[in-house]
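Asks: Got a predicted structure here, sequence first:
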Amino acid sequence: MATLSGLCVLLLAALSRAVAGDDVTPVYFTDGGELMLNVTRSDTKPIQNILWKFNGNLLAEWVQDKVPLELYGAFIGRTDLNIADARLAVRDMSKADTGAYSVEINSKVHAQSYDAKWIKVLSQPEVVIRPLTCSAVSKSCTLSCEADTKEAGPVTYSWKMGGNQLNVSTKDMEINSVVSFVLR
């Protein structure tokens, strides 16, 4: 019975998300970087008006033959709107640009919106060998990829040996034989 009620809750959660029609895509940017928001449309009607919002406030507006492209607030001078496909590009991003971006096309709220998140640029990682006494006679050693990942957003790890990608996607990699590697 508990399994059935758990399944019911999951189905209700999925159904409420589908009915709401919201599809929030996380996007990431760094200081001084560019944010490119592409819009996928199933509607084949020509675009007659576009309204982009940032955290619910006007960001950019265009209405064919009525309102020329108008940019608002901090987005003036660093934003481009492609009126053919509603693609928005914002340059010189900063932490203040973190938030929700949404678009209306032809006076209809587009189902997809974006959650823009600032991340810091990571410094070059360092490979640390453990134990420090690891040597050719050690039975096993651990290589650990160390870097300051605070405020870095989602971090992924990958390891290579001899130019070949290894099937290791964690911060640490255990080695049981002699391994040579190049950190890039």
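Replies: It's in. Numbers count the residues shown, from 1 in each chain.
Asks: hey, let's count contacts and neighbours off CA atoms from now on
Replies: OK.
Asks: any idea how far residue 38 is from residue 117?
Replies: 16 Å (Cα to Cα, to the nearest Å).
Asks: Residue 147 too?
Replies: Residue 147 sits at a distance of 20 Å from residue 117 (criterion: Cα to Cα).
Asks: Neighbour count for those two, which is higher?
Replies: residue 117 (20 against 13; other Cα atoms under 10 Å).
Asks: ok, and here's another one to check against it:
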Amino acid sequence: MAHSVATLLFILSSVGPAFGVVYLQIGTNYTLQPKITGKPQNILWKFKGTKVVEYENNNYYWYKDYESRGQLDILSGNLELKNLRKDDTGLYQSEIQVDGRLHNSDHNIEVMGPVFGVVSCRTGTNYTLQPKITGKPQNILWKFKGTKVVEYENNNYYWYKDYESRGQLDIQSGNLELKNLRKDDTGLYQSEIQVDGRLHNSDHNIEVMGPVFGVVYLQTGTNYTLQPKITGKPQNILWKFKGSKMVEYGNSNLDWYKDYESRGKLDIQSGDLTLKNLRKDDTGLYQSEIQVDGRLHFSDHNIEVMDGISQPKVSCQDEVTLTCSVDPGVQAEFEWTGPDGFEATGERLNISQVIISKIDSVFFCTAKNKVSESRTSFILKDCYKDAGHYCK
């Protein structure tokens, strides 16, 4: 029974703190701190289960290349790692004996290259990815979504897929220029560049978009033409609305989807798409993908369809408030004008006693939204059944 208790106590003393993941940049230094109390007699650090350094009987034992870029503090058990690399990412574990008791700790670090923010580019333009290294590269590797783009090694270039025809690698800086950007170039680009025996990594995100036209406000029942503004004669045309196909043209065939054929018209010479008899549910994002001379062109168009405004109506409330209204469900803003340069905004207008005394005053209410406006007039005396008790 005593043996079982002793075993249990040893197990409990062997379980140390587990620290959260620490994110670090390539080339920096970091110190792993087990945070023990007392002077260690024996120290062991491991990385992914493999020994890094061992201290025992006043002797150090370093493994792999850690001695050249590591430093062990035998008074605290701290392990400093210098010039961090991506392959230093993972779990570090310490086993440290103090006063006959074994202390354990787990440390997770993730080492990353410089991470550049998302850069937005237009289709058809060029963009240069810049890893911003110092020194002349010996080896260069660029990847896109984990797949090789270009490799430079022993003075030889190796291009993959179609990147050689539209890419340019600067072997002095490691910069990679991408030409004639397409929408499918959107994503993560990563560099691995060796300079003076050290590996440098960087991550770059780009998003490639077609020309983005501002929101166009349109009235229900009207027609509107979406114009991608391309140059040249299209071979293939695709229009989508909220990601779903509307119309497709290719090999001299025209394919319409849903009810768009009955109220749409496609100009195969320009790629323009006309929408007829617009409805509120036509509001949203329209996208074109048009191939001209083997190159794909994209464009994004946002429209918002709303009802126009019929003539507003003015009514009286409690003889001192005028209310201007339009048909239910119609978006509108209201402006008032009146005698002596009077101006006000809002659906309701509170009339002062001074103005009430001018019983023949005429007020105008203008209701408007982004597609139309309408105005009506109102004579103040219409608020009163008997206006005779007012002095003019």
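Replies: All right, it came through fine. Model, not experiment: these values are computed from the prediction.
Asks: TM-score for this pair?
Replies: Overlay of the two chains. TM-score (TM-score structural alignment, normalised by the length of the first structure): 0.58; 129 aligned residues with a Cα RMSD of 3.0 Å.
Asks: OK, contacts around the residue nearest to residue 64 of the first structure when sequence neighbours are not counted?
Replies: Leaving aside its sequence neighbours, residue 64 of the first structure sits nearest to residue 48 (Cα to Cα, 6 or more residues apart in numbering; 5.2 Å). Contacts for residue 48 of the first structure (Cα atoms under 8 Å, 6 or more residues apart in numbering) come out as 63, 64, 105, 106.
Asks: any idea what residue 48 of the first structure aligns with in the second structure?
Replies: By TM-score structural alignment, residue 48 of the first structure lines up with residue 235 in the second structure.
Asks: same check, this time on residue 57 of the first structure
Replies: Per TM-score structural alignment, residue 57 of the first structure is aligned with residue 244.
Asks: Please report how far that match lies from residue 96 of the second structure.
Replies: 62 Å.
Asks: More neighbours: which of the two?
Replies: residue 96 (25 against 12).
Asks: Within the helices and strands, which one has the more buried one?
Replies: Assessed by DSSP states H and E, residue 96 of the second structure sits inside strand 90-98.
Asks: against the first structure, where does that strand fall?
Replies: So strand 90-98 of the second structure sits over no part of the first structure, by TM-score structural alignment.
Asks: Please pull up the helix or strand immediately following that strand.
Replies: Next along the chain from strand 90-98 of the second structure, counting by DSSP H and E, comes strand 101-112.
Asks: after that next one, next one along is what?
Replies: strand 115-122.
Asks: so how far is that following strand off the chain centroid?
Replies: With Cα atoms, centre = their mean, to the nearest Å as the basis, strand 115-122 of the second structure stands 9 Å off its chain's centre.
Asks: List the buried residues of it.
Replies: 121, 122 (16 or more other Cα atoms under 10 Å).
Asks: same thing with stretch 122-136 of the first structure?
Replies: residue 129.
Asks: Could you do stretch 31-49 of the first structure as well?
Replies: 31, 34, 35, 36, 37, 39, 47, 49.
Asks: The fifth one and residue 101 of the first structure: what is the separation?
Replies: Counting by Cα to Cα, the gap from residue 37 of the first structure to residue 101 of the first structure is 9 Å.
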